[in-house]
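[1] only geometry, no sequence info:
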């Protein structure tokens, strides 16, 4: 009896040939699942899946080789069995996509491309896992996150020095660990006029099929001027020494609040029953001409201004109102208009312009060093 023949076969009878692969029939193939190639992490995922595909391809090839070896030592009993099918089994091996947490990512541009340097403009971006974004920085200055969910984030543009006018400030995002968040933009897979040849079903490629990838990008916001603030500060710089007495009355010895009120008119404010000047008669409200009364009026108008202490100097912007209490009595002795703000590594510097202490750029720190007392601000909306 032949050693490879089954016991039921008569000795000496010819052995049935083992099944051979028909000419032209392909070997078992492997096709990688479509993988989303979105960012650096996704690229790593695609590579990992490619490796897995290669391993599975090798394993499949090894299985085929092992099957061939087994065929040399055993007869094809399955083919000899009644009712057995010679149809090939499905030889497509599919690699399952692997879910990888790649963290938050911004996948859109800014909702606005430019904003006034005075801050406050709300800007929105869209993306993925944006509720994990912990901080936003615009041109090196922290911005306030207004609201964030998984798909959308809105932040308020910070106020900066007027020296930033016209500059394009980079907008950066970070997660709670301080790690930068990817900013991505869609990119074309192929150039216009070219075609992509899709692999045949079951074809072994060893790599993920191409999808629309996301390329690293940089978002920038351009700082612009505010027409109202430009008009206000231009008025202060034009009349801090000449007084514009042809239009407005001059109050000898304490014209500071009167001049600050004039600047707010230049900015676009409208008079009301609590703050006014009648140019025909010269009648004016106390809030128009008195620093303390102006403070009390602004307390009643949160829609127009918000008070800031000197510890909040980093929030002060050009066009805001500065008020000094020289003797620390609790009232306000002098009012001026902020004409310059500079944010430095050691803190924020503020300069003011006004009347009585006639100045275009008076350093607030110098004012406090020479006059004593304290300073507060009203952030004008």
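    Cool, got the structure. On a predicted model such as this, the values are computed, not experimentally measured, just so you know.

[2] CA only for contacts and neighbour counts going forward, please
    Will do.

[3] a helix runs through residue 55, doesn't it?
    Yes. Under DSSP: H, G, I helix; E, B strand; the rest coil, residue 55 falls within a helix.

[4] Compute the number of surrounding residues for it.
    Neighbour count of residue 55, defined by other CA atoms under 10 Å: 13.

[5] ok, and here's another one to check against it:
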């Protein structure tokens, strides 16, 4: 078999083909290298910077979208000092007592010896109330209690509590409600030294406050999150402050239990009523010769004498003179009724169904035939509160008596009404 050698033209074509193929391979390899180099990071530092920038950007976006809400402020409770300006007064009531303290506008009700008292004025630091008539007109010291709108008792102390401070304030940075970046950056500057120390020593991150967890590594995460991390020293200081506050509270509670503070009021005899009743009980059977007696109809005359002893001043309508005797309002039961109705500053009308509001020294008037006129006038000298109701007793003339039972007086018919004196 004869072999044909390739012609020179054939070798040339093959060389051209090989060269072309090599060139193609070289181009492909170069392209691959270029693509590979473009896909690889330039260096580790560049990669870390890019990652940190991405994390900071994400945290910044989250920070802008999130809202950090501060804890609600504690509601201060009302406290009254056990040092009233006036602690005593007559059994007939009317004494105005002023207390001092804190948040006293929360006080909505006052009781003196279990009897409601009228609140005259309340400010954050003062409370004034008017003492009611003593129960059963009894003298002595009774407790005073204050209540808020919920019916809870208001605290009474010998001194005002110290201002409260937040134990965690030393370890946290104040942030606005919108979680602004400026506040976070300011907070991060304050905590930068502690965060750097933790990172250098390898200390484990302490959980953040209010449920916010610390970032996994000091160099990652936003500055705001790092600022919320308490350093071990700050955490220890916060715990120490809390322990000290708890000890102070326990000591205060112990002292309070040992000697509980309280408010009280001492009811004293009303000198006006004492003088009035003393006069009536002295002269109910032994007529005073200083006054002209109207035998058989001396009831209003005798009642008026008792009011003079009480301290009332005569006027043009109600008065007595040795020469002319007493005026119509002084000696007539019906005229005395009309005088009282025209002078509310002297007293107010009280029905028989309101006996619970009566007091010793008030005036009773009877209408024996229910005609509308007043047929008899007397003065209350005793009040008994029983399970069956209020019993009232009077002193007077023309039914000469010191303690005449009102119910017995109207048992045969008629009605009774009263004047509650000022």
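    Perfect, thanks for sending it. As the structure is a prediction and not an experimental result, all values here were calculated from the model.

[6] Pull the contacting residues for the aligned partner of residue 354 of structure 1 in structure 2.
    Under the alignment (TM-score structural alignment), residue 354 of structure 1 pairs with residue 396 in structure 2. Shown in contact with residue 396 of structure 2 (CA atoms under 8 Å, 6 or more residues apart in numbering): 280, 284, 299, 302-303, 377-379, 402.

[7] switch to 7 Å and redo it
    Residue 396 of structure 2 sits next to 284, 299, 302-303, 378-379, 402 when contact means CA atoms under 7 Å, 6 or more residues apart in numbering.

[8] distance of it from residue 306 of structure 2?
    Between residue 396 of structure 2 and residue 306 of structure 2 the distance, using CA to CA, to the nearest Å, works out to 10 Å.

[9] Check the burial of residue 156 of structure 2 by counting its neighbours.
    Neighbours of residue 156 of structure 2 using other CA under 10 Å come to 21.

[10] Count residues in the vicinity of the residue nearest to it when sequence neighbours are not counted, would you?
    Using CA to CA, 6 or more residues apart in numbering and skipping the chain neighbours, the partner closest in space to residue 156 of structure 2 is residue 80 (4.8 Å). Applying other CA under 10 Å, we find 27 residues neighbouring residue 80 of structure 2.

[11] which SSE is residue 80 of structure 2 in?
    Taking DSSP states H and E as the criterion, residue 80 of structure 2 maps to strand 79-81.

[12] Return the residue of structure 2 aligned against residue 322 of structure 1.
    Match for residue 322 of structure 1 (TM-score structural alignment): residue 364.

[13] what do you get for residue 273 of structure 1?
    By TM-score structural alignment, residue 273 of structure 1 lines up with residue 316.

[14] secondary structure class for its match?
    Quick answer, by three-state DSSP: residue 316 of structure 2 is coil.

[15] Equivalent analysis for residue 109 of structure 1, please.
    Under the three-state scheme (three-state DSSP), residue 109 of structure 1 adopts coil.

[16] Now residue 167 of structure 1. Nearest residue, chain neighbours left out?
    Closest to residue 167 of structure 1 by CA to CA, 6+ apart is residue 222, at 5.5 Å.

[17] go on, residue 415 of structure 2?
    Leaving out its chain neighbours, the residue that sits closest to residue 415 of structure 2 by CA to CA, 6+ apart is residue 367, at 5.3 Å.

[18] ok, now how distant is that neighbour from residue 226 of structure 2?
    Taking CA to CA, one finds residue 367 of structure 2 at 90 Å from residue 226 of structure 2.

[19] ok, these two, which is more surrounded?
    Neighbour count, other CA under 10 Å: between residue 367 of structure 2 and residue 226, residue 226 has more, with 25 against 20.

[20] ok, and the more buried one, which helix or strand is that part of?
    helix 223-227.

[21] how much space between the match of residue 273 of structure 1 and residue 339 of structure 2?
    Following CA to CA, the distance that separates residue 316 of structure 2 from residue 339 of structure 2 is 11 Å.

[22] Which residue of those two possesses the greater neighbour count?
    Between residue 316 of structure 2 and residue 339, counting by other CA under 10 Å, residue 339 is the more crowded of the two (17 against 7).

[23] ok, the aligned partner of that one in structure 1 - contacts?
    Residue 339 of structure 2 maps onto residue 297 in structure 1 when the alignment is built from TM-score structural alignment. Residue 297 of structure 1 makes contact with 274, 287 under the criterion CA under 7 Å, 6+ apart.
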